[in-house]
Every structure is written in C-alpha cells, then in structure tokens.
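J.: Need coordinates for the following:
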Amino acid sequence: MRVYKAKDYNDLSRKAANIISAQIIMKPDAVLGLATGESPIGTYKQLIEWYNKGDLDFSEIRTVNLDEYKGLAADNPQSYAYYMHTNLFDSVNIPAVNINIPNGLEDDSVKECMRYDNVIHQLGGIDLQLLGIGGNGHIGFNEPGNNFNKETHCVTLTDNTIDANARFFASRDEVPRYAYTMGIKNIMQAKSILLIASGEAKAQAMYDSFYGPITPNVPGSILQLHNNVTVVADEAALALILKEHEITSGGLIK
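T.: I've put the predicted structure just below:
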C-alpha cells in the first residue's frame, strides 16, 4: 500500500487525477471503476481540464460504476447516473455504449445483480477502481456487517449512510433506503485500487481500514489484502495515521 499526503483538496484531486490519467494513457481501452460522492468531484474536474487541453482521450475507455440507488431513474438529479454525466461523462468523449451503471429502476434485485456481474466479467475485470470511504468505513455501499458480500448485491442503507446523504435531498425522507452496489469481491479483483479521502470526519475510518484488524465491521479494512492500493488523502483524513507513521514526499509504503 502506498499512501500520499495531499496539501489540500485541490492537491488531492490533482494527485488522484494524475494516477487515473496515467492509466488512461498506458491503456487507452482501460476499464475504470468509478465512484460518486463529494470526494471525486475535483478529480473528475481535473480530468476534464486535461481532456480539454488535448492531453487525454476517453474514446476507448470503458467504465463501471460502483453503485446506484434502487428506485431512481438515470435522469433523476439525485441518481448516480445523473451525477456521473454531470461531473464527467458529458464533458469528455466517452461513447455512451462504454458506460455501465447499475439500473436503479430494475425491481428484480437478483436479475440486476447477475446482469451487472456479467457486465464486469465480460469487460475482463477492472483495471483501476476509484474509491471513496464512508465515515463508518464503507466502500461503495458495502456497509458494516457480519460478512463481506462478494459480488453485486442490493443493500439496505444504514441510518448513518442515509443521514450522510440526506444533504443531497430535499429531506431525509426522500433518501432511498436501498441501493445496488458492487461487492467486495468485485472491488478486490480490480488490478489496482485508488482510494481518496478528505476531511477529519474520515480520519477514524482511514485508520481502522488500514491499520486496524480486517473485519466486515469496517468494510474498507479488506483493502489491506490487496497488493496494489494507492491512497491519496489530505492531512485531516490522515490525522490518526500520521500520529504513528511518517509520510515522505515519496509516499508511505506499507
């Protein structure tokens, strides 16, 4: 595991975008696993800037998104499909046919989960998976629990996650209670993983995920078992880790 300390959110976003852009340049038809939420917005903005300068080409890139709310249409402003088009897809030259996101309007959970797993398998797996992390250590919508769910599944969102996402809705009551998400196996089979985190609210989850025991009570802790994880986080998110470990300009290697 390699950990990079960013000066601030803008620096974090540039560092993360550098890693993703290197993947795109090295493998123009790479499969990118993408995330939503507040953390990646700056990263996507930087990728768009470099695309507009002619430095990046998305014409052969394939994408698979981590998750989607169950019950929301792709054109709903609160859906993750809408988020991705607004924050990245509509501003670069990625073909619509190359974009893959769980179908929030599919009522049959078993059918949709099997379909999405097949999509990932047919693409040959994920080259680079981008992740954020929740304050309770969740990755994607893999919430704390008694076991690691393996592949795509429908999850009941915890009160913690509903509360965290309520700010994006008119009221807490409007936050969907269910979501489709890639499972831990989907994520762990990615060839490389890039996790980004910002703010003191993530500090405990970051420490528990990378320096605590591996447990489904902290889903992010499973990443300790992956052989190619890069973490880019600001000082606030790394606060508890920095108390015990020095991160040099070359990054901390665990």
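J.: use CA for all of it now, contacts and neighbours both
T.: Fine.
J.: What are the boundaries of the helices in the stretch 151-254 of the chain?
T.: When secondary structure is read from DSSP state H, counting those that start in this stretch, the stretch 151-254 of the chain shows helices at 159-165, 184-188, 203-211, 239-242.
J.: Before we compare anything, build this one as well:
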Amino acid sequence: MRIITTESYDELSMAAASIVAGQIYLKPASVLGLTTGSTPEGMYGKLVAVHKAIGLDFSKVTTFNLDAYLGLGADDPQSYHHFMQKHFFDYVNVKPENIHIPDGLAKDVTGECRAYDAAIRAAGGIDLQLLGIGRNAHIGFNEPDVKFEAATHKVRLDDETIQANARFFEDETAVPRYAISMGIKTIMLARRVVLLASGWEKADAVKRAVLGSVSPATPASILQLHQDATIIADSAAASLLPEKFQHGEHEI
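T.: Next up is the predicted model:
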C-alpha cells in the first residue's frame, strides 16, 4: 500500500487527477471505476480543466460507477447519475454508451447487480478504481461487517452513513435507505485502486484502514491486501497516522 499525504485538499485533487490522466495517457481505452461525494469533486474539476486545456481524450474510456441509491432515477437531482453529469460527464468527451451507473429504479435488483458485474467483465475488468471512504471506513456503500467475497449487491445503509449524507437532501428522512454497490470482491479485482480521503472526520477511518487489522468491521482495511493500492489523504485526514506518514509519499 502506498500513502500520499498532501498539505491541502487542492493538492489532493491534483494528485488524484494526475494519476487518472496518466492512466489515460498510457492506455487511452482505460476502464475507470468512478466514485461520487464531496471528496472527488475537486479531482473531477481538474480533469475537466486538463481536458479543456490540452485535450485529455476520454473518447475511448469506459466508466463504471461504484454505486447508486435505490429508488432514485437518473433525473433525480440527488442521484449519482445527476452528480456525474453535473461534475464531470457534461464537460468531457466520454461517450454516453461507455458510461455505466447502476439503475436505481431496477425492478429486478439482483438481476441488475449480476448484469453490472457481467458488464465489467465484458469490458475487460477495471484498470483504475477510484474510492472515497466513509466515517465508518466503508468503501462504495459496503458498510462495516459486509462480506469480503460479495460482488455487486443490494445494501442497507447504516444510520451513520444516512446521517452523513443527509446534508445533500432536504432532511434525513429523504435519504434512501438502500443502494446498489460494487462489492468488495468487485473492487479488489480492479488492477489498481486509489482511495481519496479529506477532512478531520475521516482521520480515524484512514488510521484503521491503513494500520488496523484486516476485518469486515473496517471495510477499507481490505485494501492492505490489494496488489496496487494508493491512499491519497490531505493533512487533516492523515492526522492520526504516525508522524512519518503525515508528509509526502510512503510505502507500507
């Protein structure tokens, strides 16, 4: 596992965007696993800027989003479809047919999950998977005590996750209780994984993910076993790590 600690959120966003851009330059037809939430917004903004400034080409890229709320259609302003359009897809040249996001209105949720994993396999697997981390150390919507062998599946959101996401809705009661999420197995099959963490409220989760025991109680801890995993954390999110990990880049 590699740890990159940045002094600011802006530097975190730049570091993440540089990794994504490098992946596309090396392999124009890359398969990217994308994530949503406030942390990756800066990264998407910088990728859009690079696309506009020097023509970073997404035309051969295929994308698969980590998760989606159940019960929200693509046109809902709180859906992850809407988030991705607003922050990224509306401004770059990813072909619409190459964009994949779980269907939050699927009538057959089990079938949707199986089809999603099948589509990832058909695309050749994910080259670079981007992740955020929840306060309870979830990745995707894989909450604590999720089975590590799970593929894409229906999940019930923990109360802590619902409370954390309530800021995006009118109130907590409007937050969906269920979602479709790539499972730990699906995430671990990605050739490369990059997790982004920003803010003091993520510091404990980062510490447990990096230094704690590998356990379903801390879903992100499984990344300790991945062949090519990088955590990019700003100084606040890295604040509970040992001093030597709080600056620069290190291997664990």
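J.: Okay, buried residues for the longest helix seen in structure 1 please.
T.: Looking across structure 1 with DSSP state H, the single longest helix is helix 9-26. Residues of helix 9-26 of structure 1 classed as buried by neighbour count (16 or more other Cα atoms under 10 Å): 9, 11-18, 20-21, 23-24.
J.: any chance of those residues in TSV, plus distance to Cys113 of structure 1?
T.: Shown next, in TSV, are the buried residues of helix 9-26 of structure 1 (distance: Cα to Cα, whole Å):
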residue	distance to Cys113 of structure 1
Tyr9	34
Asp11	36
Leu12	33
Ser13	31
Arg14	33
Lys15	33
Ala16	29
Ala17	29
Asn18	32
Ile20	27
Ser21	29
Gln23	27
Ile24	27
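J.: about what we covered before: just so I know, which of the helices of the stretch 151-254 of structure 1 lies nearest Lys5 of structure 1?
T.: Smallest distance to Lys5 of structure 1 across those (Cα to Cα): 9.5 Å, for helix 239-242.
J.: how many neighbours does Asp171 of structure 2 have?
T.: 11 (other Cα atoms under 10 Å).
J.: repeat for the one 3 residues further on
T.: Neighbours of Ala174 of structure 2 under the rule other Cα under 10 Å: 12.
J.: for the counterpart of it in structure 1, what are its contacts?
T.: Aligned by TM-score structural alignment, Ala174 of structure 2 pairs with Glu174 of structure 1. Counting by Cα atoms under 8 Å, 6 or more residues apart in numbering, Glu174 of structure 1 makes contact with Ala166.
J.: likewise Thr63 of structure 1?
T.: Counting by Cα under 8 Å, 6+ apart, Thr63 of structure 1 makes contact with Val31, Leu32, Gly33, Leu34, Asn98, Ile99, Asn100.
J.: Got a ChimeraX select line for the buried ones in the residues you listed?
T.: To isolate the buried ones among the contacts of Thr63 of structure 1 in ChimeraX, judged by 16+ other Cα under 10 Å, type:
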select :31,32,33,34,98,99,100
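J.: Go through the contacts of Thr63 of structure 1 and flag which are in strands.
T.: Residues of the contacts of Thr63 of structure 1 located in strands (DSSP state E): Val31, Leu32, Gly33, Leu34, Ile99, Asn100.
J.: Any chance of a markdown table for the helices of the stretch 151-254 of structure 1, columns mean neighbour count and distance to Leu47 of structure 1?
T.: Listed next are the helices of the stretch 151-254 of structure 1 as a markdown table, based on neighbours: other Cα atoms under 10 Å; distance: least, Cα to Cα, whole Å:
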| stretch | mean neighbour count | distance to Leu47 of structure 1 |
| --- | --- | --- |
| helix 159-165 | 14 | 25 |
| helix 184-188 | 21 | 22 |
| helix 203-211 | 21 | 25 |
| helix 239-242 | 18 | 28 |
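J.: Of the ones you listed, which is nearest Ile120 of structure 1?
T.: For Ile120 of structure 1, the closest of those is helix 184-188, at 8.2 Å, according to Cα to Cα.
J.: what's the spacing between the nearest residue to Pro144 of structure 1 once chain neighbours are set aside and Asn149 of structure 1?
T.: Nearest-residue entry for Pro144 of structure 1: Asn217, 4.3 Å, with adjacent residues in sequence omitted and distances by Cα to Cα, 6 or more residues apart in numbering. Relative to Asn149 of structure 1, Asn217 of structure 1 is positioned 12 Å away (Cα to Cα, to the nearest Å).
J.: Tyr178 of structure 1 now?
T.: 15 Å.
J.: quick one: the strands in the stretch 1-150 of structure 2?
T.: For the stretch 1-150 of structure 2, applying DSSP state E, counting those that start in this stretch gives strands covering 2-6, 31-34, 62-65, 67-69, 99-100, 128-131.
J.: closest to Ala203 of structure 2 out of these?
T.: Ranking these by their distance to Ala203 of structure 2 (criterion: Cα to Cα) puts strand 2-6 first, at 12.0 Å.
J.: What range does that closest one cover in structure 1?
T.: Strand 2-6 of structure 2 maps onto residues 2-6 of structure 1, going by TM-score structural alignment.
J.: Against structure 2, what's the mean shift for the matching stretch, could you check?
T.: Compared with structure 2 after fitting, stretch 2-6 of structure 1 deviates on average by 1.0 Å (mean Cα distance after the TM-score superposition for structure 1).
J.: So what touches that stretch?
T.: When contacts are defined by Cα under 8 Å, 6+ apart, stretch 2-6 of structure 1 is touched by residues 12, 15, 229-235, 238, 247, 249-254.
J.: hmm, try it at 10 Å
T.: 11-16, 194-198, 228-238, 242, 247-254 (Cα atoms under 10 Å, 6 or more residues apart in numbering).
J.: And the buried ones among those residues, selectable in ChimeraX?
T.: Buried residues among the contacts of stretch 2-6 of structure 1 (16+ other Cα under 10 Å), as a ChimeraX selection:
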select :11,12,13,14,15,16,194,195,196,197,198,228,229,230,231,232,233,234,235,236,237,238,247,251,252
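J.: What separation is there between the residue nearest to Gly251 of structure 1 when sequence neighbours are not counted and Asp75 of structure 1?
T.: Nearest residue to Gly251 of structure 1 in three dimensions, chain neighbours excluded: Tyr4, at 4.8 Å (Cα to Cα, 6+ apart). Computed with Cα to Cα, the distance linking Tyr4 of structure 1 and Asp75 of structure 1 is 36 Å.
J.: more neighbours, these two?
T.: Between Tyr4 of structure 1 and Asp75, counted using other Cα under 10 Å, the more crowded position is Tyr4 (23 against 12).
J.: ok, and the closest non-adjacent residue to the residue nearest to the spatial centre of structure 2?
T.: Nearest to the geometric centre of structure 2 sits Leu131, at 2.6 Å (Cα atoms, centre = their mean). Nearest non-adjacent residue to Leu131 of structure 2, counting by Cα to Cα, 6+ apart: Leu195, 4.4 Å away.
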